[in-house]
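Q: sharing a sequence plus its predicted fold:
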Amino acid sequence: MGLGIAIAVNGQPDAELIQASALEVSETMDKATTFSIRYDIDISEGDIPILIDNRLDVGSELSIMIPVDDTTHCLVKGPVHGHNIHLQHGGGGSWVEIKGSDTSIIMDRLTQSAVWSDVHDSDAVQSILSNYGYTADVQNTNALHETNKHTLIQRESDLGFIRRLSRRNGFNFWITSNENGDETAHFKRPELSGNAEAELVINLEDPNLDSIDIEWDVEHPTSMEGIQLDLNTKDDMDVAVNQTPQDILGNDGLSSITGDTRSVHLSAPADDVGDLQARGEGAIIEADWFIKASCQTTLENLGSLVRAHTIIELQGAGSRYSGNYYVSGVRHIINASEHRMEIELIRNGWGG
């Protein structure tokens, strides 16, 4: 029995490679999507052919796709960068795991030295992404790095630089691919106002969860104060972020739940009010996620494929914890019997 997947090598479907014994794909917020494909090992004429197969060797680009409801979804596309090998004497019970990541790993291979002047953060990101052939899904940023103030300095890989700018602005950065291999690089804040992609159900009729673990911690800042000196005009730049800039998943956000002020002072250097505001909002967005949940289900039980950076609804968890959550991670574990999804959720509110 097959895994119900399709695998393409350098853009070309390969019918042999779908004969894997197991497959894992891990999507995690602010990290590259990784994959692992396990194959049983056969010994032939004194050698082990799969260990020297060019299709699974250094730099080979694999795409892993799965059909769901007449739509083919690409779970990941990217290069092979490692093998885990287990050999048993005589061959029986031997296996190899093919390890790889999405193509963002290519952006992390070279350290760059660049000075970005008279640009916004989003302009720099757009320029970098154009060098890698991605379709850019980039949200505009406000901070302008002018030559006569502080230019934007890059002394790291392109991926490290983009992730730094992403965190500074309260954004996420991730790569997606469609079934044709066309890739989109996303650089933007979480989209929390859309409809849920699926419903997780527990304690109600027709459940698709056996269990879910939920935890919360409200010891997070809910506001930011920032005071800087404009080095050109010598005027004070005074910025305050008194509430989260993103939509609340629930009736009550963190600040209304705590009922008090929990502030943090932003001391990072900034050129203008826009830069200081963006950094402050980024800090509050990062602190905003005070609820975490984890659960698992199968594709058969849920009837939908869960992806990171989407909204999913939890039902049957009581009035406080039922509602929409943001998917911060999914681990797809696929074998001959099932496609299991281990799901990580975050939320910045409760009720409703």
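A: Arrived safely, thanks for sending.
Q: use CA for all of it now, contacts and neighbours both
A: Noted.
Q: for stretch 199-211, buried residues please.
A: Using 16 or more other Cα atoms under 10 Å as the test for burial, stretch 199-211 gives 199-202, 208-209.
Q: same deal with stretch 117-132?
A: 117-126, 128-129.
Q: mind checking which of the buried residues of stretch 199-211 are in strands?
A: Among these, the ones falling in strands (DSSP state E) are 199-201.
Q: now those residues in a markdown table, with distance to S256?
A: Shown next, in a markdown table, are these (distance: Cα to Cα, whole Å):
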| residue | distance to S256 |
| --- | --- |
| E199 | 27 |
| L200 | 27 |
| V201 | 28 |
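Q: what residues are up against I7?
A: For I7, the contact set (Cα atoms under 8 Å, 6 or more residues apart in numbering) comprises 13-15, 17-18, 62-65.
Q: from R331, how far out is it?
A: 18 Å (Cα to Cα, to the nearest Å).
Q: remind me, longest helix of the protein?
A: As assigned by DSSP state H, the longest helix anywhere in the chain is helix 273-288.
Q: packing partners of that one?
A: Applying 3 or more Cα pairs under 8 Å, 6 or more residues apart in numbering; DSSP states H and E, we find helix 273-288 packed against helix 158-168, strand 223-229, strand 236-241.
Q: can I get the ones you listed in JSON lines with mean neighbour count?
A: JSON lines is the format used below for these (neighbours: other Cα atoms under 10 Å):
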{"stretch": "helix 158-168", "mean neighbour count": "20"}
{"stretch": "strand 223-229", "mean neighbour count": "20"}
{"stretch": "strand 236-241", "mean neighbour count": "17"}
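Q: which of these sits closest to T103?
A: helix 158-168 (10.5 Å; Cα to Cα).
Q: let me know the angle separating the closest one from helix 273-288.
A: 90 degrees (axes from the mean of the first three to the mean of the last three Cα atoms, to 10 degrees).
Q: and here is the other one:
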Amino acid sequence: MLTGELGIRLMLLVGDTVPLPASGELVSALEQVQVTSDAAGGDGFQLTFRLSRGLVDYPLLLSGAVDPFKRVIVGVMLGAVPQVLIDGIVTHQQLTPGSGPGESTLTVTGRDVSVMMDLEEANEEYPNQPDFVIATTVIGRYAQYGLVPMPTPTADVPIMLQRVPRQAETDLAFLKRMAERNGYVFYVEPVTFGVNTAYWGPQTRVAPPQPALTTGMGSADNLTGIHFSQDGLAPVAASGAFVEPISRTAIPIPQLPALKLPPLAAKPVMPRRTRMSRGSGQESPARAALSVLAAATNAPDPVTAEGEVDTARYGHVLRARGIVGVRGVGLSYGGMYYVRRVTHTLRPAAGAYTQSFSLSREGTVSLLPAVLP
């Protein structure tokens, strides 16, 4: 389905375990698509359909095509390369009846396929297994949703006589809890249609940068607006101690810097707040130090930027959890940023495609003398 003059093709697949191209009835009723990719809050989507009522009910509702727990894949094609925005599951419907023909709307909301990990709580033990092996095992239970495990190894190997990792929550909550205590993140990201990576590891900043976001440079501009902010209370220093097992002496752990590599700013905002790792006294020295490091790493970035991309000028899909350069805003706030959130909004009938974004990094002043387009 072409979205007008932009030459962007929207692709919609729906179904049960294996989604198929949407029917003509579903496509013609589609009014708006909104997909949000959020590095912190997870990915979600919202589809809005314009409905006409039949003799006894709305045909689209009777078909059950977008009932809860249907699988939905949304993709776009800019040029010749298709890109999947989300592979998700419908979780909610909202019907708004209208007074005249074609004035009723159906809004369908859902989350990425990781929501299927969040349905059933479990009580499990994983003796003598490091966290990354446990994560691989848990993710492997959801192969029918195209999840490919991508865990990053962890150094701590628990011994049964000292500690046994236990699960007392849903698989998704368990994976996120294990990730947080290692200073890691967990998310599901589509690779292609029906295939998703389940990443469990540190926040990555080593991917090739995406095409730059540009403002104040005349014909090279591709933003409709951008603004920056700096929160001096966002960074957090962490402290803690572990107990030496023979003398039972509490040994303090020195404050450790946040593990966000590579750095993106030459002038990082120094933390003024300190958080105590209160459970470190019951852990081994290595595990206690990791808890302190994770607390500092999990703190939010103090410098953020929000704005909107002119997709026609930008010519690309901006992806969350990647790196992008910002040009034309000066040395202090220009340079490379981590893309925290992107909201894609498509209106097929109007031929409109906008991308609003949120960026972040640990400080000001670019590390690079210039940002490439």
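A: Perfect, thanks for sending it. Quantities reported herein were computed from a predicted structural model and do not represent experimental measurements.
Q: for the closest residue to L231 of structure 1 other than its chain neighbours, what are its contacts?
A: Spatial nearest neighbour of L231 of structure 1, chain neighbours left out: K149 (7.6 Å); criterion: Cα to Cα, 6 or more residues apart in numbering. K149 of structure 1 is in contact with 231-232, 271, counting by Cα under 8 Å, 6+ apart.
Q: where's the aligned partner of I41 of structure 1 in structure 2 relative to G64 of structure 2, distance?
A: By TM-score structural alignment, I41 of structure 1 lines up with L51 in structure 2. Look at L51 of structure 2 and G64 of structure 2: by Cα to Cα, they are 14 Å apart.
Q: between these two, which has more neighbouring residues?
A: Using other Cα atoms under 10 Å as the criterion, L51 of structure 2 and G64 rank with L51 on top: 24 against 11.
Q: secondary structure element holding I64 of structure 1?
A: strand 61-68 (DSSP states H and E).
Q: which strands and helices sit next to that strand?
A: Packed on strand 61-68 of structure 1, when contacts are counted by 3+ Cα pairs under 8 Å, 6+ apart, are strand 6-9, strand 71-86.
Q: ok and the helix or strand following the last one relative to strand 61-68, angle-wise?
A: It refers to strand 71-86 of structure 1. Counting by DSSP H and E, the element after strand 71-86 of structure 1 in chain order, helix or strand, is strand 95-101. Counting by the same axes, to 10 degrees, strand 95-101 of structure 1 lies at 90 degrees to strand 61-68.
Q: all strands for the stretch 101-250 of structure 1, in order.
A: 114-116, 119-120, 135-138, 144-145, 152-154, 172-177, 183-188, 199-201, 212-216, 223-229, 236-241 (DSSP state E, counting those that start in this stretch).
Q: quick check: which of those strands is nearest to V264 of structure 1?
A: strand 223-229 (5.0 Å).
Q: show me what the closest one packs onto, helices and strands only.
A: Using 3+ Cα pairs under 8 Å, 6+ apart: strand 223-229 of structure 1 touches strand 236-241, strand 263-265, helix 273-288.
Q: what's Q126 of structure 1 aligned with over in structure 2?
A: Match for Q126 of structure 1 (TM-score structural alignment): T136.
Q: would you reformat the helices and strands packed on strand 223-229 of structure 1 as TSV and include distance to G2 of structure 1?
A: Formatted as TSV, these follow (distance: least, Cα to Cα, whole Å):
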stretch	distance to G2 of structure 1
strand 236-241	53
strand 263-265	53
helix 273-288	41
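Q: of those, which is nearest G90 of structure 1?
A: Nearest of those (Cα to Cα): helix 273-288, 52.5 Å.
Q: tell me the gap between the helix or strand that comes right after that closest one and the middle of its chain.
A: Reading on from helix 273-288 of structure 1 to the C-terminus, the next helix or strand found by DSSP H and E is strand 291-298. Distance, stretch centre to chain centre, for strand 291-298 of structure 1: 16 Å (Cα atoms, centre = their mean, to the nearest Å).
Q: which secondary structure elements does the following helix or strand past strand 291-298 of structure 1 sit against?
A: Later in the chain than strand 291-298 of structure 1, the nearest helix or strand by DSSP H and E is helix 299-302. Secondary-structure packing of helix 299-302 of structure 1 (3+ Cα pairs under 8 Å, 6+ apart): strand 339-347.
Q: what residues sit buried inside the strand it packs on?
A: For strand 339-347 of structure 1, by 16+ other Cα under 10 Å, it's 339-347.
Q: quick revisit: how far away is the residue nearest to L231 of structure 1 from S127 of structure 1?
A: 21 Å.
Q: next: H332 of structure 1.
A: 33 Å.
Q: contacting residues for L144 of structure 1?
A: 118-121, 271-272, 274-275.
Q: same thing with E61 of structure 1?
A: Contacts of E61 of structure 1 (Cα under 8 Å, 6+ apart): 9-11, 77-80.
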